[in-house]
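Asks: Here is a sequence together with a model predicted from it:
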Amino acid sequence: MQQLRLFFIALQFFTRLPIPRWVGFEPAWLHHASRYFPAVGLVVAAIAGSVYAAAAQVLPPAVAVLLSTAASIYATGAFHEDGFADSCDGLGGGHTRERVLEIMKDSRIGAYGAIGIGVMLATKVAALASLPKLAALGALLAAHPLSRLMACSLIWRMEYARAEGKAKPLAQEMRGGEFAIAAFTAVLPASAVVAAGWLPAFSLAVGLGCMLLATVWFARKFQQRLGGYTGDCLGAVQQLTEAVFYLGVLACLWN
C-alpha cells in the first residue's frame, strides 16, 4: 500500500492527473517517490499512445502525432518542456553559475528557450510521423518511461545544485535499490514492445544507446556549468533523450 501511495505521489507531482483522496500526503514521501518516475512515464505513454492509435485510424500520421503530442503535454502540464526551455535559456545566455541559475529560475522564456523547444517538438513530431504506425506506437510506449529513467540517473548519481527548489524533495536521496525499481518499470514496457513485434530489438538498442550518450553529454554539461542539476535539468534530459530515441529508431528503420 505504501508503494502504491508513492506511485500516486509521483503521478501527482509530475502530471496534472487527479489521484484518489485516500492516498493522503506526507512530505517525507516525496524523498522516495522518484523511483516511480518511469512508471509515471508509462501512464503518459498510454495516454499519448491511445490518442495516436485512435487518431491514426481516420487522420494522416503527422496529424495523429501532433494530437498525441498535445495530449502528453496536457497530461504533464508541459512540466518537462518548460524545464527544457529554461535549460536552453540558462545554458545559452548565462556565463557564470549564478547567472545560469538565475535565468533558469525566471518564468519568462527567452530566444534560446523558444527556439529550443520549437525545434525539439518539431523533431519529435517529424520522427514519429515518419515511422510505421505500430513502430510509432511502440516508440511512444518505450521512450516515455526510458527517458524518465535517464532523468532518474541524474538524481541517483549527481548532487542537487540549488539550496532550495521544487524538485529538491525528490532529489535528496535515491538509493541503488530505488533506481533498480525505476529501471525495472522502464525496461518492462520496452521489452514488451519488442516481444510484440512493434519494434525490432536492434532499433530499440540503438535508440537506448542514443539516450545514454545524450544523458552523459547533458550530465557533463550540467556538472561543468552548475556543479550539479536542478529540476529544469531533469526535464531537459527527459525531453532530449525522448527525441534522440525516436531519431535512433527512425535511423534504423529508414535504412
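Replies: Nice, thanks for sending it over. Quick caveat, the model's predicted, so the values are computed rather than measured.
Asks: When you work out contacts or count neighbours from here on, use the C-alpha atoms and nothing else.
Replies: Noted.
Asks: what about the closest residue to residue 76 other than its chain neighbours, how many residues close to it?
Replies: Once flanking residues are discounted, residue 76 sits nearest to residue 15: 4.0 Å by CA to CA, 6 or more residues apart in numbering. Using other CA atoms under 10 Å, residue 15 is surrounded by 22 other residues.
Asks: residues touching residue 15, list them.
Replies: Contacts for residue 15 (CA atoms under 8 Å, 6 or more residues apart in numbering) come out as 75-77, 79.
Asks: same thing with residue 91?
Replies: Counting by CA under 8 Å, 6+ apart, residue 91 makes contact with 100, 225.
Asks: coming back round to it: what subset of the contacts of residue 15 is buried?
Replies: When these are checked for burial by 16 or more other CA atoms under 10 Å, the buried set is 75-76, 79.
Asks: Relative to residue 32, how far out is residue 209?
Replies: Distance of residue 209 to residue 32, computed by CA to CA, to the nearest Å: 27 Å.
Asks: ok, those two, which is more surrounded?
Replies: Neighbour totals were compared for residue 209 and residue 32, and residue 32 leads with 21 against 16 (other CA under 10 Å).
Asks: Contact partners for the more buried one?
Replies: Counting by CA under 8 Å, 6+ apart, residue 32 has contacts 6, 170, 173-174, 178.
Asks: Can you name the two of the residues you listed that sit furthest apart?
Replies: By the measure CA to CA, 6 and 173 form the most distant pair in these, at 14.4 Å.
Asks: Which one of the two is surrounded by more residues?
Replies: Ranked by neighbour count (other CA under 10 Å), residue 6 and residue 173 place residue 6 first, with 21 against 18.
Asks: Run a quick neighbour tally on residue 210.
Replies: Around residue 210 there are 20 other residues, counting by other CA under 10 Å.
Asks: wouldn't it be in contact with residue 241 here?
Replies: Yes. Taking CA atoms under 8 Å as the definition, residue 210 is a contact partner of residue 241 at 7.5 Å.
Asks: still on that earlier bit, in strands only, show me the contacts of residue 15.
Replies: Among the contacts of residue 15, DSSP state E puts none in strands.
Asks: Of those residues, which is the nearest to residue 145?
Replies: Using CA to CA, residue 76 comes nearest to residue 145 of these, at 13.5 Å.
Asks: could you list every residue that touches the closest residue to residue 6 other than its chain neighbours?
Replies: For residue 6, ignoring the flanking residues on the chain, the nearest one in space by CA to CA, 6+ apart is residue 33 at 5.0 Å. Contacts for residue 33 (CA under 8 Å, 6+ apart) come out as 6-7, 9-10, 170.
Asks: Show me which of the residues you listed is closest to residue 125.
Replies: Proximity of the contacts of residue 33 to residue 125 (CA to CA) peaks at residue 10, which lies at 26.6 Å.
Asks: Pasting the second one now:
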Amino acid sequence: MSVLLRQWQLFLLALSFFSRLPVPASLPYSKERLNQSGRYICLVGWLLGALQALLLYGLLQLFSPALAVLLMLVAGLVLTGVFHEDGLADTADALGGGQQLSQKLSILKDSRIGSYGTAAFVLVMLLKWQSLHELQAQAVWAVLVVAALSRLVPVLLINSLNYQQADAVSKSKPLVSQRDSLNLGLNLLVALLPLYWLPWPLSLSLCVTLLIGFGLCRHYFKSQLGGYTGDLLGAAQQVTEVALYLIWLLVWTHS
C-alpha cells in the first residue's frame, strides 16, 4: 500500500469520526489506524470550517446577517452530528451536578441531558450567533480559521493529560487516547500556519487566547477527573471556539 493511500484513508477515518460526511464503507479500521488518524483532527476542522464558511458567504447574499449566521450554525450541527456540542452538554452536567469522581463519570455515560447541559448548550450557541453576527463580513474568515484552531486545544490536552481509564465504556470515547509527537506536530502546523496571513495583533491575540484556554481546561479537567475523556475534549473545543470568536470580535472592533 502506498504511503499516500494510507494517509488518505487515515484522513477519511478522522472525517468519519468528526462529521456525518459520507466515507467509503470499505475503509480499513483498526485501533492503530484510529490513533494515527488523530494527526488530521485540525485538517478535518479546516474542511468543516470551509464548508460552513462557504455556506455563510452564500447565505449572506440572500438573507440578513442574523438569519444567515443562524442557518449556518444549524447546518454546522447537522454536518457534525452535534458531536462536540454533545460533549459540552455532558461535561456541564457531569461537572456541574456530580460531587464524587464516580458520580461525574456516571453522568458522562448517561445519554440524557440535564439542566446544566441544556444551559451550557444554549449559552454557547447564543454566544456564537451574537459574536458572528457582529463580526459581519469578518465572520466568514473567522468561521474558517477558528474551526481548525479550536480543535488544537483537544489535541494539546491529549498530549498533556492522561486518559481517564474509568471512562473506558463511555459513549463518547476520544479519537486518540495515546500521545503521539507526529500527531501533535502536524496538527500544530495545520492549525497555526494560516495565522501568518492575518494581521499580527489578531494572530497574537488568538494564540494567547488558545494558550490560556488550554491551560485553564487542563487545570480544571485534571482537578475534576484526573485526566480527560471524549466528552471533556468536546467541551474544550466548544469553549475555545467561543473564546476565539469573542477575541476576534474584540480585536476587530478596536482595530
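Replies: That came through, no problem. Everything numeric here is computed off the predicted structure, so don't read it as measured data.
Asks: TM value for the aligned chains?
Replies: TM-score of the superposed chains, computed with TM-score structural alignment, normalised by the length of the first structure, equals 0.92; 248 aligned residues with a CA RMSD of 1.6 Å.
Asks: quick revisit: with distance to residue 156 of the first structure added, can I get the contacts of residue 15 of the first structure in TSV?
Replies: Listed next are those as TSV, based on distance: CA to CA, whole Å:
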residue	distance to residue 156 of the first structure
75	26
76	22
77	25
79	20
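Asks: returning to what we had before: ok, and the contacts of residue 32 of the first structure in the second structure?
Replies: Comparing the contacts of residue 32 of the first structure with the second structure on both residues aligned by TM-score structural alignment, their matches' CA atoms under 8 Å, the contacts found in both are 6, 178.
Asks: ok so, going back, and the contacts of residue 33 of the first structure, which two are furthest apart?
Replies: Greatest spacing in the contacts of residue 33 of the first structure, by CA to CA: 7 and 170 (12.6 Å).
Asks: hmm, which of the contacts of residue 15 of the first structure are common to the second structure?
Replies: Compared against the second structure with both residues aligned by TM-score structural alignment, their matches' CA under 8 Å, the contacts of residue 15 of the first structure retain 75-77, 79.
Asks: Counting only helices, which of those residues make the cut?
Replies: Under the assignment DSSP state H, those contribute 75-76, 79 to helices.
Asks: Now render those residues as TSV, adding distance to residue 65 of the first structure.
Replies: Listed next are those as TSV, based on distance: CA to CA, whole Å:
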residue	distance to residue 65 of the first structure
75	15
76	17
79	19
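Asks: Name the nearest of the residues you listed relative to residue 41 of the first structure.
Replies: Among these, residue 76 lies closest to residue 41 of the first structure (CA to CA), at 9.7 Å.
Asks: What lines up with residue 81 of the first structure in the second structure?
Replies: Residue 81 of the first structure maps onto residue 85 in the second structure when the alignment is built from TM-score structural alignment.
Asks: Pull the number of nearby residues for its match.
Replies: Residues lying near residue 85 of the second structure (other CA under 10 Å) number 24.
Asks: what's the distance between it and residue 185 of the second structure?
Replies: To residue 185 of the second structure, residue 85 of the second structure is 26 Å away according to CA to CA.
Asks: any idea what residue 13 of the first structure aligns with in the second structure?
Replies: With TM-score structural alignment as the criterion, residue 13 of the first structure lines up with residue 17 in the second structure.
Asks: what sits against its match?
Replies: residue 175.
Asks: quick one: which helix or strand includes it?
Replies: Counting by DSSP states H and E, the element that carries residue 17 of the second structure is helix 3-18.
Asks: picking that back up, did I read that right, the residue nearest to residue 6 of the first structure in a helix?
Replies: Yes. Assignment of residue 33 of the first structure by DSSP: H, G, I helix; E, B strand; the rest coil places it within a helix.
Asks: Per the alignment, name the residue of the second structure opposite it.
Replies: Taking TM-score structural alignment, residue 33 of the first structure has residue 37 as its aligned residue in the second structure.
Asks: ok, now how distant is its match from residue 238 of the second structure?
Replies: Residue 37 of the second structure sits 21 Å away from residue 238 of the second structure, taking CA to CA as the criterion.
Asks: Which residue in the second structure occupies the aligned position of residue 119 of the first structure?
Replies: In the second structure, the residue paired with residue 119 of the first structure according to TM-score structural alignment is residue 123.
Asks: Repeat that for residue 91 of the first structure.
Replies: The pairwise alignment with the second structure assigns residue 91 of the first structure to residue 95, based on TM-score structural alignment.
Asks: so that match is in which element?
Replies: Under the criterion of DSSP H and E, residue 95 of the second structure resides in helix 83-97.
Asks: thinking again about what came up before, could the contacts of residue 32 of the first structure go into JSON lines alongside secondary structure and distance to residue 249 of the first structure?
Replies: Shown next, in JSON lines, are the contacts of residue 32 of the first structure (DSSP: H, G, I helix; E, B strand; the rest coil; distance: CA to CA, whole Å):
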{"residue": "6", "secondary structure": "helix", "distance to residue 249 of the first structure": "32"}
{"residue": "170", "secondary structure": "helix", "distance to residue 249 of the first structure": "31"}
{"residue": "173", "secondary structure": "coil", "distance to residue 249 of the first structure": "33"}
{"residue": "174", "secondary structure": "coil", "distance to residue 249 of the first structure": "30"}
{"residue": "178", "secondary structure": "helix", "distance to residue 249 of the first structure": "28"}
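Asks: Helices of the stretch 151-255 of the first structure, start to end?
Replies: Using DSSP state H, counting those that start in this stretch, the helices found in the stretch 151-255 of the first structure span residues 168-171, 176-195, 201-226, 231-254.
Asks: Return the most buried member of the ones you listed.
Replies: Among these, helix 231-254 has the highest mean neighbour count (mean count of other CA atoms under 10 Å), at a mean of 24.
Asks: And what about the residue of the first structure most remote from its centre, helix, strand or coil?
Replies: Distance from the C-alpha centroid of the first structure peaks at residue 58, with 28.4 Å (CA atoms, centre = their mean). Following three-state DSSP, residue 58 of the first structure is assigned to coil.
Asks: Can you find the partner of it in the second structure?
Replies: Superposed on the second structure with TM-score structural alignment, residue 58 of the first structure falls opposite residue 62.
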